[in-house]
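# Take a look and give me a structure for this.
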Amino acid sequence: MFVRIVKMSFNPLKVDEFLANFEAKKRLIREFEGCEFLELYRDKHHTNVFFTYSYWDSEEYLENYRQSDLFKSVWAKTKPLFNDKPEAWSVDKLVSLE
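All right, here's what the predicted structure looks like:
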């Protein structure tokens, strides 16, 4: 399992549109085969900047999602709302304390 972190910066006037789309699609993303966890975070000081954290069983599952009609539909609505290029990282979780 690995973690995918995506940083997205939106036009401040488009934040509500992004949030509405995320709300509509979050359950489908989370239930996509291989996705074990999904969270959305908002920067405390730059309220138009968001991060998604998702846990995937393998890179193959993430790639299957990225090639899916679901991702293409989400991305088609999300991409025009950006005011900066998104950034993404695939990382392995080494330690988790609860």
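# going forward, measure contacts and count neighbours with C-alpha atoms only.
Noted.
# now the strands for this structure?
2-9, 35-42, 49-56, 87-91 (DSSP state E).
# Which other helices and strands does the third one contact?
Helices and strands in packing contact with strand 49-56 are listed as strand 2-9, strand 35-42; criterion 3 or more Cα pairs under 8 Å, 6 or more residues apart in numbering; DSSP states H and E.
# next up, for comparison:
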Amino acid sequence: MFVRIVKMSFEPSKIEVFLENFNEKKENIRNFKGCRFLELYRDKQQDNIFFTYSYWETEADLENYRHSTLFKDVWSKTKPLFNAKPEAWSVDKITSLE
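Next comes the predicted model:
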């Protein structure tokens, strides 16, 4: 399993559109084959910057999602809202303390 982190910066006037779309699709994303966890974060200093944080079973699962109709639908509605290029990282969790 690995963690996928995506940083997204939006035009301030388009944040509500993004949040509406995310809230509409979040259960479908979370229940996509291989996705084990999904969270959305908002930066405390720059409230137009958001991060998604998700756990994926395998890289193939993430790639299947990225080539799915669901992703194409989500991305087609999200991409026009950006004011900067999104950034993404796939990382392995080394330690977790609760």
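# hmm, back to that, W89 of structure 1 is nearest to which of the helices and strands packed on strand 49-56 of structure 1?
Smallest distance to W89 of structure 1 across those (Cα to Cα): 5.2 Å, for strand 2-9.
# Superposed on structure 2, what's the mean shift for that closest one?
Comparison of strand 2-9 of structure 1 with structure 2 after fitting gives an average deviation of 0.1 Å (mean Cα distance after the TM-score superposition for structure 1).
# about what we covered before: redo the strands of structure 1 as TSV? Include distance to L19 of structure 1 and mean neighbour count.
Conversion of the strands of structure 1 to TSV gives the following (distance: least, Cα to Cα, whole Å; neighbours: other Cα atoms under 10 Å):
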stretch	distance to L19 of structure 1	mean neighbour count
strand 2-9	12	19
strand 35-42	10	15
strand 49-56	10	20
strand 87-91	18	12
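# okay if I get those strands as TSV plus distance to K77 of structure 1?
Shown next, in TSV, are the strands of structure 1 (distance: least, Cα to Cα, whole Å):
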stretch	distance to K77 of structure 1
strand 2-9	13
strand 35-42	17
strand 49-56	16
strand 87-91	17
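# Great, nothing more from me.
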